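**Student:** How does the following fold in three dimensions:
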Amino acid sequence: MTHSATDPAPQPLGLFERLLSLWVALAMLAGLALGTLAPGLVTAIASAEVASINLVVAVLIWAMVFPMMVSVDLGAVANVARQPRGLMVTLAVNWLVKPFTMALLAVLFFDYVFAPWIAPEDAAQYTAGLILLGAAPCTAMVFVWSQLTRGDATYTLVQVSVNDLVMVVLFAPIVALLLGVTDIVVPWETLVLATLLYVVLPLGAGLLTRRALRSPERIARFAAQAKPLSIIGLIATVAILFGLQGQVILDRPMVIALIAVPILIQSYGIFALAYGAAHLLRVPHRIAAPCALIGTSNFFELAVAVAISLFGLSSGAALATVVGVLVEVPVMLSLVAFANRTRRHFPETPA
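**Tutor:** Okay, here's the model as predicted:
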């Protein structure tokens, strides 16, 4: 797919973006401090939920997603069909590989490697939580990672939208198969609300903004001006997430570290598989990077909601899904940096 006339030329990452890992690290520390020093505020933020989606975090994620939606040109969506390889890599990795490798890693580590330190009943809970994470590919945050790698906004939207449609059909059967149960209760309110909040509404606002701005130059200028909003939203989200889970992290650091091990291996392994496949298929970088990042990150709202509904708020399964949230941002930032450094190894146009 070629760039449309409204697509701005890729610009180098600014100083603020290049130091994003530092800002995120500071946000993590600030979140831990917030959770320790102002538990009342954290409790108030945590209580602002609808269908297991935290509304404060939802607003911040909306702020992250909106700047990229302004760059979406629906007139170019038809061009996606002319270059299906990126979409096929995304779907194959997310639904034929990722859930099963996550389950395999969870069983390997919690039933064998970590068996001397973890009780069998806890191990089963952590395994269940990781299976839920592995079966829920990311929706909202992908737009942030795509923007940081200068991804194709329109193609990213199509990848996420198709993934969401597949998730509606396959999430419950895959989780039921891997957990060995048949009564999986999918919180459809969470699934639908998250799709509306993180995809439909920002897309609608972006399209209205494009229509109001009209000219490609004004659209590009507005997108550039709105871009810091995305980074600020990301940093604030990290601070709140770490504030919400600060006490858990401080109380159970060893368990958090053990749960993080298979998640880290899964994340880097899935990215390597998808990114490598995209490279072999000569997929342009602006499509290859987002396609690999979609499979690497997770739809944590859905995973957490299902873990709570199946196993309870204080269960090991719910804890494992939360650890996935905490691990994801630093991991994704490292992969964004890697993708940006390796851009030259990918073609600029379809082979």
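
**Student:** contacts and neighbour counts: CA atoms only from here.
**Tutor:** Fine.

**Student:** Show the contacting residues for Leu207.
**Tutor:** Met69, Val70, Val72, Asp73 (C-alpha atoms under 8 Å, 6 or more residues apart in numbering).

**Student:** Try it again at 10 Å.
**Tutor:** Met69, Val70, Ser71, Val72, Asp73, Leu74, Leu201, Leu213 (C-alpha atoms under 10 Å, 6 or more residues apart in numbering).

**Student:** Count the residues that sit near the last one.
**Tutor:** Same thing as Leu213. 15 (other C-alpha atoms under 10 Å).

**Student:** Which parts of the stretch 151-300 of the chain are helices?
**Tutor:** If DSSP state H, counting those that start in this stretch is used as the criterion, the helices of the stretch 151-300 of the chain fall at 153-179, 188-195, 201-213, 216-244, 246-251, 253-280, 285-296, 300-311.

**Student:** Which ones among the contacts of Leu207 map onto helices?
**Tutor:** Members of the contacts of Leu207 lying in helices (criterion: DSSP state H): Met69, Leu201, Leu213.

**Student:** and for comparison, fold this next one:
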Amino acid sequence: MTADTPSTASTASTASTASTASTASTAPVAARLSFLDRYLAVWILAAMAAGLGLGRLVPGLGDVLAQVTVTGVSLPIALGLLVMMYPVLAKVRYDRLDTVTRDRRLLIPSLALNWIVGPAVMFALAWIFLPDLPEYRTGLIIVGLARCIAMVIVWNDLACGDREAAAVLVALNSAFQVVAFSALGWFYLSVLPGWLGLEQAGLDVDAWEIARSVLIFLGIPLVAGYLTRRLGEKARGRSWYESRLIPRIGPFALYGLLFTIVVLFALQGDAITSKPVDVVRIALPLLVYFAVVWAGGMALGKAVGLDYPRTTTLAFTAAGNNFELAIAVAIATFGATSGQALAGVVGPLIEVPVLIGLVYVAMATRRFFPRPAAAADAPTAGESPARV
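**Tutor:** The predicted structure is shown next:
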């Protein structure tokens, strides 16, 4: 989780740690969360309200925040995302990644959900809910094509998903994004509508722009997280790294998330409050999309025999979207004031509260999955029992 307490790991023996895990697994979920995580929904709502208030009360704030950009995304948002992702990627045990890459029950369903099911579901929902609003419809389809490489890491960690699996699946999504995004955009905006006798649109995207977005928003925190673990363990050992260092940097994932939310809502506060009907119409297909794809991922993971952590990772990596890329593509192709750009912005504004809610739903489903053996269920040094 985002805020781990060091005292548990530093004072407990192996036997007492296993006992703690056993007791924790039967305790209510909320009782096992840290203070920050327990009231996460409150912090999220407060950040959203603060952002909206700043956007409305401070004239020109959105323009100031949007002046400096990185791959079409506001620099403050970019910084918030990097701060948000770094602690989680520093927690990943990179020596365990091979156990994920060999798991075909996880990799094949993930690729199918992300690159076949997800875009197709968003295409269908965009046409069902927005048949008379082509700009918003195109923006939603672009959101559906941009598979998540950033915030999903935090949602997965909050829901006690498999960190190593999340790192591998995000890396796969990144590689596919560079190769397939433009081709899928052409297919879903031009080819498929033509086959179905629907209105066609176009999308001209430079593959380098996509690669640059991936390198910035995934590459930088991934390299930083890997080097932090590698050098930290080499210098002081794994026990010190996980019982002392991780608990200190862990809360910054939540701080980065809240900062990003405040900036996002401040940037678009005026547009959101001045076009409430448009925002609601864009939000409806997004709500359906997140619910359907996430639930499908959970059901598929359970059906193929994955455990809870990997099923959760499968569901969240399928449901989340790379809003940084979607917004950048919409702005670069159609303009900052276009309907496509507004649809891209509404995407994360809906995704944040919905996926936070799904974190709680996911944790409530843990009882439907087999409990791990006592040894495997014991908390890692430096982690709260709720994390295992």
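
**Student:** TM-score for this pair?
**Tutor:** Overlay of the two chains. TM-score (TM-score structural alignment, normalised by the length of the first structure): 0.89; 333 aligned residues with a C-alpha RMSD of 2.0 Å.

**Student:** one step back: any idea which of the helices of the stretch 151-300 of the first structure is most buried?
**Tutor:** Looking across these with neighbours counted as mean count of other C-alpha atoms under 10 Å, the highest average goes to helix 285-296: a mean of 30.

**Student:** what's the matching range in the second structure for it?
**Tutor:** Under TM-score structural alignment, the alignment places helix 285-296 of the first structure onto residues 308-319 of the second structure.

**Student:** just stretch 195-210 of the first structure next, same as before
**Tutor:** Residues 214-229 of the second structure are where stretch 195-210 of the first structure lands when matched by TM-score structural alignment.

**Student:** Distance to Pro350 of the first structure for the helices of the stretch 151-300 of the first structure - can I get that in JSON lines?
**Tutor:** As requested, those are arranged in JSON lines below (distance: least, C-alpha to C-alpha, whole Å):
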{"stretch": "helix 153-179", "distance to Pro350 of the first structure": "13"}
{"stretch": "helix 188-195", "distance to Pro350 of the first structure": "30"}
{"stretch": "helix 201-213", "distance to Pro350 of the first structure": "26"}
{"stretch": "helix 216-244", "distance to Pro350 of the first structure": "24"}
{"stretch": "helix 246-251", "distance to Pro350 of the first structure": "45"}
{"stretch": "helix 253-280", "distance to Pro350 of the first structure": "11"}
{"stretch": "helix 285-296", "distance to Pro350 of the first structure": "10"}
{"stretch": "helix 300-311", "distance to Pro350 of the first structure": "33"}
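
**Student:** ok so, going back, quick one, which of the contacts of Leu207 of the first structure are buried?
**Tutor:** A residue is treated as buried here by neighbour count (16 or more other C-alpha atoms under 10 Å); on that basis the buried members of the contacts of Leu207 of the first structure are Met69, Val70, Ser71, Val72, Asp73, Leu201.

**Student:** May I ask which two of these are separated the most?
**Tutor:** Asp73 and Leu201 (15.5 Å; C-alpha to C-alpha).

**Student:** Asp157 of the second structure reaches Met363, doesn't it?
**Tutor:** No: between Asp157 of the second structure and Met363 there is no contact under C-alpha atoms under 10 Å: 11.3 Å.

**Student:** Need the residues touching each of these two.
**Tutor:** Pro309, Thr312.

**Student:** So which residues of the stretch 1-150 of the second structure form strands?
**Tutor:** Applying DSSP state E, counting those that start in this stretch to the stretch 1-150 of the second structure gives strands spanning 69-70, 73-74.

**Student:** Which residue lies nearest the spatial centre of the second structure?
**Tutor:** Nearest to the centroid of the C-alpha atoms of the second structure, with distances taken as C-alpha atoms, centre = their mean, sits Val152, at 1.8 Å.
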